[in-house]
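**Q** sequence and predicted structure, then a few things I'm wondering about:
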Amino acid sequence: MAVRDALVALLTAGPAYGFQLHGELAARTGARREINVGQTYATLDRLTSRRLIEPAGSTDDGLPLHRLTDAGRDAAAAWLGGADASGTDPWDETVDRVLIAASLPGTDLGAVLAGERARWMTRRDDSAARAAAPAEAAGDGLARLAAAAEVQRADAALGWLAAVEHAAPAPFAPSADRPRRGRRPGSRAAAAGVGATSAGEPDESGPSPHSTSA
């Protein structure tokens, strides 16, 4: 899962600030996605540059809020509809997409599950055909074994999707609890060059020094 896809999906629940989104990502993926906080802020900067998100004011204590633009809502709908990010693993995309969709109020989980089921059935059928192809050249036997492994993975994915359909937890609203950290505009100056507030909160006015690609 690309972090940018997850963040635009999370913002379908309404405006949020950076560290809130960082915590929501972990909470809504069952803690299987815990990324560096700097990556969250760097990705928000890129989403703003691409006009997928825009400023939405600030919290009562000065943390800048982000919201989706029309293009951002389209991007979120595309990802929830099954558009995998380039270079991602289909299984990882499925698990993250379904977990996030199951957690978000107002998201049609049934439609997400139906789309995932259809894609995995196609993958299974394609892999089964390759696994049954006659071995005519060196290496063909290995290719058949690899295809058979993909059949097994597709069957496992379909089984997991069925389990989610019968036991999906209820969606929940974004947390109203204040995370322990959140970057504030101008806090570097207020902290006399320390780069943090008295509460240990990093500045939200610029890129994090820990930013990585997303």
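**A** Arrived safely, thanks for sending.

**Q** C-alpha from now on. contacts and neighbour counts both.
**A** Will do.

**Q** show me what the top helix by length along the chain is packed against.
**A** Taking DSSP state H as the criterion, the chain has its longest helix at helix 140-167. With contacts defined as 3 or more CA pairs under 8 Å, 6 or more residues apart in numbering; DSSP states H and E, helix 140-167 has these neighbours: helix 109-132.

**Q** please tell me how far the helix it packs on is from the chain's geometric centre.
**A** 21 Å (CA atoms, centre = their mean, to the nearest Å).

**Q** now the angle between helix 140-167 and it, please.
**A** 160 degrees (axes from the mean of the first three to the mean of the last three CA atoms, to 10 degrees).

**Q** list the buried ones in helix 109-132?
**A** By 16 or more other CA atoms under 10 Å, the buried positions in helix 109-132 come out as 109, 112-113, 116-117, 119-121, 123-124, 127-128, 130-131.

**Q** what of stretch 52-72?
**A** 52-54, 58, 63-69, 72.

**Q** quote the end-to-end distance of it.
**A** 4 Å (CA to CA, to the nearest Å).

**Q** returning to that earlier point: can you redo the buried residues of stretch 52-72 as JSON lines with secondary structure?
**A** Shown next, in JSON lines, are those (DSSP: H, G, I helix; E, B strand; the rest coil):
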{"residue": "Leu52", "secondary structure": "coil"}
{"residue": "Ile53", "secondary structure": "strand"}
{"residue": "Glu54", "secondary structure": "strand"}
{"residue": "Ser58", "secondary structure": "strand"}
{"residue": "Leu63", "secondary structure": "coil"}
{"residue": "Pro64", "secondary structure": "strand"}
{"residue": "Leu65", "secondary structure": "strand"}
{"residue": "His66", "secondary structure": "strand"}
{"residue": "Arg67", "secondary structure": "strand"}
{"residue": "Leu68", "secondary structure": "strand"}
{"residue": "Thr69", "secondary structure": "coil"}
{"residue": "Gly72", "secondary structure": "helix"}
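
**Q** got another one to weigh against that:
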Amino acid sequence: MSVRSSLLAILTLGPAYGFQLHVELRSRTGARRTVNVGQIYATLDRLVTQGAVDAAGVTDDGLPLYRLAEPGHREALTWLHDTSSVAGEEWSECLDRVLIASSLPEIDALEIIAAYRRAWSADPERPAENGQERLVAAADTALAAAALAWLDEAATAISASEPGSFERELSDERPRRGRRPTHVPDVEESAG
């Protein structure tokens, strides 16, 4: 998953802070990927340096907020509507894009699904010169069939749902400050 692109897509909803983006990323991808909070903040720092994201003040309790700059907004939309991926990441990128797009109110997830249907339906003609290449071709065919079946199921679920039931705004879940002790010894225990 492209953490950078996913964060930019989520920021199309408006300003957010790092932990909030961490929660949103996990929630909007069905918890299929684990990204640590430090990676979120490191990515946000790079995005600010590169001009894709701007600082947007702080929350009432002092958490730094980030918002999309115009280049970041363009990049988010381009990523969501693109179907190209690094070799070997096609399935994961498809899932991430469709899952995130289906959660964003201003994005037409069915359009993204249709683009992916076209991409997975394309039949690259590659002559298999040996046994391993034949096995890879068979795996690619099986993966494409599975992807098309899932895309059909996703399109049906989104089309049959109540308007707005997949989409949601940013969560207001707050980060925990410090750890609570699991057991506080009473006076007798600590004297003992």
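**A** Structure received. All values reported here derive from a predicted model rather than from experimental measurement.

**Q** what range in structure 2 does the longest helix of structure 1 sit on?
**A** Mapping helix 140-167 of structure 1 onto structure 2 (TM-score structural alignment) gives residues 130-157.

**Q** how close does the one helix or strand Glu24 of structure 2 maps to sit to structure 1?
**A** For Glu24 of structure 2, the enclosing helix or strand under DSSP states H and E is helix 18-28. Here the mean offset of helix 18-28 of structure 2 against structure 1 after fitting is 0.5 Å, by mean CA distance after the TM-score superposition for structure 1.

**Q** helices and strands around that helix, which ones?
**A** Packing contacts for helix 18-28 of structure 2, counted by 3+ CA pairs under 8 Å, 6+ apart, involve helix 3-10, helix 37-49, strand 64-68, helix 90-103.

**Q** wait, which of these is closest to Tyr17 of structure 2?
**A** Closest approach to Tyr17 of structure 2 among these (CA to CA): strand 64-68, 4.5 Å.

**Q** now do the end-to-end distance for stretch 131-141 of structure 1.
**A** 9 Å.

**Q** coming back round to it: now, which of the buried residues of helix 109-132 of structure 1 sits nearest Gly14 of structure 1?
**A** Among the buried residues of helix 109-132 of structure 1, and counting by CA to CA, the member closest to Gly14 of structure 1 is Leu109, at 18.2 Å.

**Q** please tell me how far the closest one sits from Gly38 of structure 1.
**A** 30 Å.

**Q** swap in His166 of structure 1?
**A** Relative to Gly38 of structure 1, and taking CA to CA, His166 of structure 1 is found at 37 Å.

**Q** looking at the two, which is more packed in?
**A** Gly38 (19 against 8; other CA atoms under 10 Å).

**Q** residue in structure 2 matching the more buried one?
**A** Using TM-score structural alignment, Gly38 of structure 1 sits opposite Gly38 in structure 2.

**Q** report the contact partners of Ala76 of structure 2.
**A** 5-6, 8-9, 12 (CA atoms under 8 Å, 6 or more residues apart in numbering).

**Q** quick one: which helix or strand includes it?
**A** Ala76 of structure 2 belongs to helix 70-81, assigned by DSSP H and E.

**Q** tell me what angle that helix forms with helix 3-10.
**A** 100 degrees.

**Q** helix 70-81 of structure 2: how far from the chain's middle?
**A** Worked out by CA atoms, centre = their mean, helix 70-81 of structure 2 lies 13 Å from the chain centre.

**Q** want to throw the helices and strands packed on helix 18-28 of structure 2 into a markdown table with distance to Trp150 of structure 2?
**A** Below are those laid out as a markdown table (distance: least, CA to CA, whole Å):
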| stretch | distance to Trp150 of structure 2 |
| --- | --- |
| helix 3-10 | 21 |
| helix 37-49 | 29 |
| strand 64-68 | 31 |
| helix 90-103 | 9 |
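
**Q** for Val136 of structure 2, which of these is the nearest?
**A** Here helix 90-103 is closest among these (CA to CA), at 14.4 Å.

**Q** on that earlier part again, now the two most distant members of the buried residues of stretch 52-72 of structure 1.
**A** Leu63 and Gly72 (21.0 Å).

**Q** how many other residues sit next to Leu99 of structure 2?
**A** 18.

**Q** what residue in structure 1 is paired with it?
**A** Aligned counterpart of Leu99 of structure 2 in structure 1: Leu99 (TM-score structural alignment).

**Q** pretty sure its match is touching Thr29, no?
**A** Yes - if you go by CA atoms under 8 Å, Leu99 of structure 1 and Thr29 touch, sitting 5.5 Å apart.

**Q** now for the closest residue to Glu93 of structure 1 other than its chain neighbours: which residues touch it?
**A** Nearest residue to Glu93 of structure 1, sequence neighbours excluded (CA to CA, 6 or more residues apart in numbering): Met1, at 5.2 Å. Met1 of structure 1 is in contact with 84-85, 88-89, 92-93, 96, counting by CA under 8 Å, 6+ apart.

**Q** closest one of those to Ala147 of structure 1?
**A** Asp89 (15.7 Å).
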